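> sharing a sequence plus its predicted fold:
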Amino acid sequence: MDKYNESILLKIGILINTIFLVVIMCIYTGVKFKFDNIFESKKSKNQDNLNIIQDGNNVFTNDIKTVNAEIEGNVECNLPGGVQKKNCSIQKDIFHKKIVIAFPKGMSGYEQDNIVNTYAAVKNIDINISDVMVKVEISLNSIRDCNVEFSDGKIRLDFFNPINVDMPVIVVDAGHGGDDVGAIERGTYEKNINLTVCERLKEILDNDDKILVYYTREDDTYPSVEERIDFVNELMPDLFISIHSNWYEHSDISGTSVLYNVKDSSEFGSEWLSNIMCQEVIKTCNTNDRGVVDGHDIHIVRNSKVPVALIEMGFMSNEEDFSLLTGNAGQIKLANGIYNGIIRSLTELGKY
């Protein structure tokens, strides 16, 4: 090979290396690329509950509150060189007992030795690697939450039991979901109304640092009623709020009602909570008052071990209620009414 050809090959090599470095820097700064999935699994040599799996570059994110709580243990995740906090995302899926961390892979790859687990409640850790991303999935044996700390090139998850926090805890349930669409009116599914009002409520609750809130679903999925109430009864929150929309064959029937657990006869029990929620939604939304109703036929109501209120916000079959339930302004009103009921209830409990 003559010197001219050697020079050409050298320049091509430099160009390829430059392009590779530019791609890596773009990844670090947030530029998104789509890659075909690669799948390869191997068991960790260091920990029985640690796997490495190659897959696509799915990234999850959600808002994270820091909670003053007794820390039971932690998991540390060392980040590749150059990866900053802004490049990372966290999903805390407390309902499914799972935490997901995602970040760019970097040039040197990622190994299981970068994960340090000192928490006995960790069931399993999977490291999912694509061409450009690392996704660490931490599965837990029981319901636990965590504070997240970014420092010194690592992410640390400090786990705690929500039962032991020094703030009120509530669960919000968007009724139905997935294949269970609920009531249908004019092509509109109840499940979507319930979820949208729940999302508007979450926007309000996310700005309230005095309450710790968990959700049974935040997308169009269907946790079974057994899964929902099992979650509530394991977590034992101060309040359990389930959001629904009503329907009746006669369109002149309208208004708000709340179902309660007749087996709960305590002073600050389900009937007490349901009365407050009914009053506050009606006051905020000016709906017809249909009062509180025996909810014994509803699985999540009769089996709840904590104060529960299943809110039937209004009738999809009624013209005025339908506008409230489906319009953006009405959904914001409904969310505010539910929030007002939550705050009033927690205040009367002396917890807010």
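Received, thanks. All values reported here derive from a predicted model rather than from experimental measurement.

> every contact and neighbour count from this point should use C-alpha atoms.
Noted.

> please enumerate the helices of the stretch 251-352 of the chain.
270-285, 299-302, 319-326, 328-348 (DSSP state H, counting those that start in this stretch).

> out of those helices, nearest to Asn233?
Asn233 sits nearest to helix 299-302 of all those, at 10.1 Å, using Cα to Cα.

> same for that closest one, what does it pack against?
Here helix 299-302 touches helix 225-235, strand 308-315, going by 3 or more Cα pairs under 8 Å, 6 or more residues apart in numbering; DSSP states H and E.

> report the buried residues of it.
Within helix 299-302, the residues that count as buried by 16 or more other Cα atoms under 10 Å are Ile300, Val301, Arg302.

> for this protein, which helix is longest?
The single longest helix within the chain, with elements called by DSSP state H, is helix 3-28.

> show me what contacts the residue nearest in space to the middle of the chain?
Residue closest to the mean C-alpha point of the chain, counted by Cα atoms, centre = their mean, is Asp93 at 5.1 Å. Applying Cα atoms under 8 Å, 6 or more residues apart in numbering to Asp93 gives the contacts Ile99, Val100.

> then this one, side by side with the first:
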Amino acid sequence: MNRKSLLCFGLAAMMLVSNIHPASAISAGTKFKVQYTHNKKTYTKKALNARYNNTIIKTNMPGFLDGSTSMYSAYWIFGRCKSLGTSYKYTSKTKKITIKKGSKTVVMTLDSKKATLNGKSFTLPAAPRKVRYVAKKKNYIMVPGQTVAGKLGISYTWNNRLLSGVMKVSSSSSSSSNSSSPSTPTTGQVVAPKTKITAGSSNYSVRIKKPSGLSSAAVTSEDDYWNKRLILNINGNYKTHFSSSSNRNIKDSLSYSVSYTGGKTKIYLTTSSIKGFSITQDSSYIYVKYAAPKTMFSRVIVVDAGHGGSDSGAVGNGLYEKNMTLSIVLKMKYYFDRNSNYKVYYTRLSDWYPGIKERYTFSNNIHPDRFVSVHINSFKKKSANGTETLYNPKGKNSSSPYSISCKNFASSVHKKVLAATKFTDRKLTQRIPGSGAGVGVLSYSNTAATLGEVGFITNSSDAAFMKNNYTKIGKAFYDGILASF
């Protein structure tokens, strides 16, 4: 999927959650005129809309591209689409745009790329703008769709042929492998990986009393590790019950809070650092045990999708590296989600940019058995092609009982990816820190680490294959990691 496609589908997909808007939207692809109020310039734009299954979602203001960033009406999407569970507020005096969903709050300023998520700064790909829809003679505040969607943890897909976002809601409306943001890397009910330590009546950090008649099926969990917390989602309004201190017993230090939104009671268990969690239930209690990830889980992996957000990475043949690496990682996640032997942490699962230091620090704080970063190569000569895998020969081995050197880990991944692509074998490449060829995520990783350069985005043949085979490539990385154990 090219950059425009990926950036377009953020807010468009969110529009799919509700089709109650009474106003008509022009068809996707139709040209219309807008005037930016900050510079008084008028532009002709191509409309973007959204579909729920085969039904177009209607709004008063269509979406459009600002450069390569999709822009959507903050009011019509975040303020009017109640099924989204979001709220929108604009303060004209300060030009602040505030959008909330559950515990997440995104604050933006009109005409500025600087924004915050729960107080943490990040950069938008395009500034929010007040835009006049010329034909209707009305102004609308437009925000970057993809980024805002990702920050709020809303899932989405994109249909490039229809210029529309398309959402298919699963039985758990928040469950999707592509829903995540830095604040919510995974949502919904997740298959728990096999743990070394299991919560129970005689071994727990937190014990929470259940209200009478609450079934175990009504309780799901969400490991919100970027926010260092576990979220328990309970169907129904039990806020009063779970807020009562008499209904919980906390043995280990953490912050406990409760909210009710969108038909669910949410219990937030926030810790001082990233933890691994085990959750079990009986008819009377929910038991939660937490500790360092490597204490809780037998096999721990960190997966990094290269680039993201404002950093597009390599560009070629109508493709952007950041979109390709994310697509591959999401396919890897599909397989890992179905294998309970591994606990996997992802540096990003949506279009945002964690800094290089943020990535390796995140991994080192988890102390995983493996770290793998997915990238796409490029070169000024379009004839350059092939699969290459990088490693740091001075890098650390992973810890026992799954000890392996960086070179051997790189070799394991390289063999599987090369077999999937059938590209030219560019073999393993050393990247030595301090040599001018070092790679930050490899130089500073505290475990066996490798970086896979799948193929060349600047080579038309490599690019075409990668674009059409994300599942095959994602499965190859998955197989390579498993083979290393």
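Looks like it arrived, so ask away. Remember, predicted model here, so these are calculated numbers, not experimental data.

> from Pro80 of the first structure, how far off is the residue nearest to the centre of the first structure?
24 Å (Cα to Cα, to the nearest Å).

> and Val172 of the first structure, by the same measure?
Counting by Cα to Cα - Val172 of the first structure and Pro80 of the first structure are separated by 37 Å.

> Thr325 of the second structure in helix, strand or coil?
Three-state assignment for Thr325 of the second structure (DSSP: H, G, I helix; E, B strand; the rest coil): helix.

> could you find the counterpart of it in the first structure?
Using TM-score structural alignment as the criterion, Thr325 of the second structure maps onto Asn194 of the first structure.

> repeat for Ile99 of the second structure
Checking TM-score structural alignment: Ile99 of the second structure goes with nothing.

> the strand or helix carrying Ile99 of the second structure packs against which elements?
For Ile99 of the second structure, the element it lies in under DSSP states H and E is strand 96-101. Helices and strands touching strand 96-101 of the second structure, by 3+ Cα pairs under 8 Å, 6+ apart, are strand 86-91, strand 104-109.

> buried ones in that strand?
Ile97, Thr98, Ile99, Lys100, Lys101.

> do the same with stretch 303-318 of the first structure
For stretch 303-318 of the first structure, by 16+ other Cα under 10 Å, it's 303-318.

> so the counterpart of Arg217 of the first structure in the second structure: helix, strand or coil?
Counting by TM-score structural alignment, Arg217 of the first structure corresponds to Arg348 in the second structure. State at Arg348 of the second structure, reduced to three classes by three-state DSSP: coil.

> how close does Arg348 of the second structure sit to Gly145 of the second structure?
For Arg348 of the second structure relative to Gly145 of the second structure (Cα to Cα), the value is 17 Å.

> that older thread, give the aligned range of the longest helix of the first structure in the second structure.
So helix 3-28 of the first structure is aligned with nothing, judged by TM-score structural alignment.

> next one: that helix to chain centre, how far?
43 Å (Cα atoms, centre = their mean, to the nearest Å).

> what do you get for stretch 159-167 of the first structure?
With Cα atoms, centre = their mean, you get 17 Å for stretch 159-167 of the first structure.

> what's it in contact with?
67-74, 119, 143-147, 169, 210-212, 235-237, 351-352.

> which of these are buried, as a ChimeraX select command?
Filtering the contacts of stretch 159-167 of the first structure down to the buried ones (16+ other Cα under 10 Å) takes a single ChimeraX command:
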select :67,69,73,74,143,144,145,146,147,169,211,212,235,236,237
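
> list the ones among the contacts of stretch 159-167 of the first structure that fall in strands.
Gly73, Asn74, Asp145, Cys146, Asn147, Val169, Leu212 (DSSP state E).

> which of the helices of the stretch 251-352 of the first structure sits closest to Tyr189 of the first structure?
Judging the helices of the stretch 251-352 of the first structure by Cα to Cα, what sits closest to Tyr189 of the first structure is helix 319-326, at 10.1 Å.

> that closest one against the second structure, how far on average?
Comparison of helix 319-326 of the first structure with the second structure after fitting gives an average deviation of 1.5 Å (mean Cα distance after the TM-score superposition for the first structure).

> now that helix: buried residues?
Glu320, Asp321, Phe322, Ser323, Leu324, Leu325, Thr326.

> one step back: and the furthest pair within the ones in strands among the contacts of stretch 159-167 of the first structure?
Asn74 and Val169 (21.9 Å).

> ok, Tyr215 of the first structure - contacts?
Phe95, Val171, Val172, Asp173, Ala174.

> compare those and tell me which has the most neighbours.
Within these, neighbour counts (other Cα atoms under 10 Å) peak at Ala174, which reaches 26 neighbours.

> give the aligned equivalent of that residue in the second structure.
Aligned partner of Ala174 of the first structure by TM-score structural alignment: Ala305.

> quick one: its match and Thr424 of the second structure, what's the gap?
For Ala305 of the second structure, the distance to Thr424 of the second structure - Cα to Cα - is 23 Å.

> which residue in the first structure aligns with Thr424 of the second structure?
In the first structure, Thr424 of the second structure lands on Asn288 (TM-score structural alignment).

> identify the residues contacting its match.
Ser254, Gly255, Thr256, Ile282.

> I'd say the third one and Asn318 touch.
No: between Thr256 of the first structure and Asn318 no contact is recorded; they are 11.7 Å apart, counting by Cα atoms under 8 Å.
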